[in-house]
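**Student:** test case, fold it:
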Amino acid sequence: MALIENPEEDTVVTFEKLGVDPQIVEACKKLGFKNPTEIQRKAIPEALAGKDIVGLAQTGSGKTAAFSIPMLQALLAKPSGLFGLVLAPTRELAVQISDQIEALGAVIGVKCAVLVGGIDTMSQSMALAKKPHIIVGTPGRVVYHLENTKGFNLKTLKYFVMDEADRLLGMDFEEEINTILKVIPKDRNTFLFSATMTSKVAKLQRASLNDPVKIQVATKYSTVDTLQQEYIFIPYKHKECYLTYILNELAGNSVIIFTSTCAASTKLAIMLRNLSFKAIPINGQMDQSKRLSSLNKFKAQTMDILVATDVAARGLDIPSVDLVINYDVPVSSKEYMHRVGRTARAGRTGRAVTLVTQYDVEIYLRIEHALEQKLEEFPTEQESVLVFSERVNEAIRVATNEIKEAGLSEKEKRSMDDSEQSTGHLKKRKVEKKVIKKKNGPK
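**Tutor:** A predicted model of the protein is given here:
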């Protein structure tokens, strides 16, 4: 395997110099892509030359354009049926990739179909019937349509892309990926992009790529220089108070708050709204339409605080994020990097603050060790923080009650449904008994 790691940089490299078609260059300009990023400079010429690619690069490095541009250029040269399949680990990332491919391919009329969970399968089947050029999806839903949607197959596929491959395999999609690999043509181009080269990714690369070029733009996880990173050591019982204090001190910023559970994401968002902050949750327990609605409201800046689980930690490109708060310390340094990577993107400045309680010290020290630096302490005075105590406690009480009531109403609804089904079943049994009685006659 050829390895491209640190070739001499050319500060005046343009998309034209990489051999990109003028129509696609024009689309890049409209999207604000002035010059290619490092992964794009190294990957696009190799991909245009027909090579398979293993790209190791961090999230936010411009990987989507790195694999989309060569695929679109090949489609422009020789359009034929279903042309490309892109697999992504999360629904939101799949939608984002599809949007960018359609924007880059708008000048040549590219049509994408998104196949992800949480969306009605019938509408997806109808989208497939319209003969899209490129499908972007999660592995499970793609396999579902291969098995259940009449007329859908991948026999004409020319490009197969796996984005965030380390996470795809970490989320146990290996079986679905193997199913897809068995039904796609062997004569194809394959691009595998990953943040790290895990043993599973290496195994997948050996099984599915043909003499690939390995392109590595980052040898290890690191944070950008434009990111200001801080921590704050706090007592666990005052955690919500400190969060409120930070948001009050840094008011006017666009913020993502990361929690470790779906329940915490929902509860904090309600609590913050009760304190007059414009907060909205996003987590894996919400249905897909609500998740996309939350994301779109945050992107459109109608809501300036997104309270998220790690479903929003990877791949999502939201340029306007000023501040990331780790309400719960992430379990690994890798997840820390992904979370704080939501801010300070594309050369912008950003800030990240991590709340560290007495229970988080060991995990936090491991993160500092991985960063190879001691973080600055966020300046606070406990007296100023506890001023919020009464209002915060009341907001927590209201949020808890709201969640309880919502849970009860759901339970009541389910109970009513069960009751209706039970009543219906009893009525049916009574009718059946009458029929049997008539048939048999009186005893």
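**Student:** can we go C-alpha only for contacts and neighbour counts from here?
**Tutor:** Noted.
**Student:** show me where the stretch 201-350 of the chain has helices.
**Tutor:** For the stretch 201-350 of the chain, helices defined by DSSP state H, counting those that start in this stretch occupy the ranges 239-249, 262-274, 288-299, 333-340.
**Student:** out of these, which comes closest to residue 388?
**Tutor:** Residue 388 lies closest to helix 239-249 among these, at 6.1 Å (C-alpha to C-alpha).
**Student:** the closest one packs against which elements?
**Tutor:** helix 382-386, helix 389-440 (3 or more C-alpha pairs under 8 Å, 6 or more residues apart in numbering; DSSP states H and E).
**Student:** mind putting those into CSV with mean neighbour count and distance to residue 87?
**Tutor:** Below are the helices and strands packed on helix 239-249 laid out as CSV (neighbours: other C-alpha atoms under 10 Å; distance: least, C-alpha to C-alpha, whole Å):
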stretch, mean neighbour count, distance to residue 87
helix 382-386, 13, 45
helix 389-440, 13, 34
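**Student:** now these in CSV, with distance to residue 160?
**Tutor:** Formatted as CSV, the helices and strands packed on helix 239-249 follow (distance: least, C-alpha to C-alpha, whole Å):
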stretch, distance to residue 160
helix 382-386, 52
helix 389-440, 42
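**Student:** now the other sequence, so there's something to compare against:
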Amino acid sequence: MDLFFILHVILQVGKLQRACLKNPVKIEASSKYSTVDTLKQQFRLVPAKYKDCYLVYILTEMSGSTSMVFTRTCASTQLLALLLRNLGLNAIPISGQMSQVQTSGALNKFKAGDCNILICTDVASRGLDIPTVDLVINYDIPSNSKDYIHRVGRTARAGRSGLAVSLVNQYEVEWFILIEQLIGKKLPEYPAVEAEVLLFLERVSDAKRISQMRIKEVAQNRKRRKEGDGDDDEVDEAV
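**Tutor:** Now for the predicted structure:
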């Protein structure tokens, strides 16, 4: 086809658009992942050994907020929920290892406000009916950057504001850099004085030790039931 004819057609289409459209809006699709403007995103570089302290500090600072804390493993959801409850915080776990009945029960408690902190894996980042969330904490940084988008998308929905804080230890820096590259922005640091954070250290350490003992006790009870051919349908809950 003649090149001059093609150019002529393009020019004529452009004239037709200008003649027929009033205040046209040009919409372009973007392949870049992004987050909403009402979402405030921050990070905090923390030593791995103090991550629990920073988690408790932030949740205490945001007391009364509806929060979701994302971890990497199912075991972490149970341990952190127990730890927080031993410190007087209303937390409940949810993970892919829980039955449908247990998952529904946890969500119902969260929705009813009986527990305002949901400790979860990425199973809760999409596909579940989660109520309004004020705060999302990435206790573990996801190795897949796109999972970050789904996690923080649980807050700042329907025009509301929200806060997402990522706790980045020395082993997760590379993953966090990839997240910043994906969303196309450098995130500011969450303000905290480490000396104030470490005031929680002794209490957090004690609560973690008690939680680990409780989890071990539940596992032993479950093992004894199985060895005794008992009914294991009713699983002991650690929280």
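**Student:** TM value for the aligned chains?
**Tutor:** Superposed pair, TM-score by TM-score structural alignment, normalised by the length of the second structure: 0.83. Supporting alignment: 205 aligned residues with a C-alpha RMSD of 1.5 Å.
**Student:** quick one on the thing from earlier: right, and the helices and strands packed on helix 239-249 of the first structure - which one's nearest residue 63 of the first structure?
**Tutor:** Using C-alpha to C-alpha, the nearest of those to residue 63 of the first structure is helix 389-440, at 39.3 Å.
**Student:** need the contact list for the most centrally placed residue in the first structure.
**Tutor:** The residue lying closest to the centre of the first structure (C-alpha atoms, centre = their mean) is residue 93, at 4.1 Å. Listed by C-alpha atoms under 8 Å, 6 or more residues apart in numbering, the contact set of residue 93 of the first structure reads 315, 316.
**Student:** ok, residue 160 of the first structure next?
**Tutor:** Residue 160 of the first structure makes contact with 84, 85, 86, 188, 189, 190, 191, according to C-alpha under 8 Å, 6+ apart.
**Student:** where does stretch 176-190 of the first structure end up in the second structure?
**Tutor:** Counting by TM-score structural alignment, stretch 176-190 of the first structure pairs with no residue of the second structure.
**Student:** can you tell me how far the aligned partner of residue 260 of the first structure in the second structure is from residue 131 of the second structure?
**Tutor:** Counting by TM-score structural alignment, residue 260 of the first structure lines up with residue 72 in the second structure. Distance from residue 72 of the second structure to residue 131 of the second structure, counting by C-alpha to C-alpha, to the nearest Å: 22 Å.
**Student:** swap in residue 211 of the second structure?
**Tutor:** 28 Å.
**Student:** likewise residue 225 of the second structure?
**Tutor:** 37 Å.
**Student:** need the counterpart of residue 375 of the first structure in the second structure.
**Tutor:** In the second structure, residue 375 of the first structure lands on residue 187 (TM-score structural alignment).
**Student:** surely that match is in contact with residue 42?
**Tutor:** Yes. Using C-alpha atoms under 8 Å, residue 187 of the second structure is in contact with residue 42, at 5.5 Å.
**Student:** tally of neighbours for the residue mapped onto residue 100 of the second structure from the first structure?
**Tutor:** With TM-score structural alignment defining the correspondence, residue 100 of the second structure maps onto residue 288 in the first structure. As a burial measure, residue 288 of the first structure scores 18 neighbours (other C-alpha atoms under 10 Å).
**Student:** same question, residue 206 of the first structure
**Tutor:** Neighbour tally, residue 206 of the first structure, other C-alpha under 10 Å: 12.
**Student:** quick check: buried residues in the strand or helix carrying residue 368 of the first structure?
**Tutor:** Counting by DSSP states H and E, the element that carries residue 368 of the first structure is helix 361-371. For helix 361-371 of the first structure, burial by neighbour count (16 or more other C-alpha atoms under 10 Å) applies to 363, 364, 367, 370, 371.
**Student:** check stretch 183-194 of the second structure too.
**Tutor:** In stretch 183-194 of the second structure, counting by 16+ other C-alpha under 10 Å, buried: 183, 187, 190.
**Student:** quick check, nearest of these to residue 82 of the second structure?
**Tutor:** residue 190 (25.3 Å).
**Student:** my guess is the closest one contacts residue 165, does it?
**Tutor:** Yes. Assessed by C-alpha under 8 Å, residue 190 of the second structure is found in contact with residue 165 at 7.2 Å.
**Student:** which neighbours do those two share?
**Tutor:** Common neighbours of residue 190 of the second structure and residue 165 (C-alpha under 8 Å, 6+ apart) are 42, 43, 44.
**Student:** export the residues you listed as CSV, with columns for distance to residue 54 of the second structure and neighbour count.
**Tutor:** As requested, those are arranged in CSV below (distance: C-alpha to C-alpha, whole Å; neighbours: other C-alpha atoms under 10 Å):
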residue, distance to residue 54 of the second structure, neighbour count
42, 13, 17
43, 11, 19
44, 9, 18
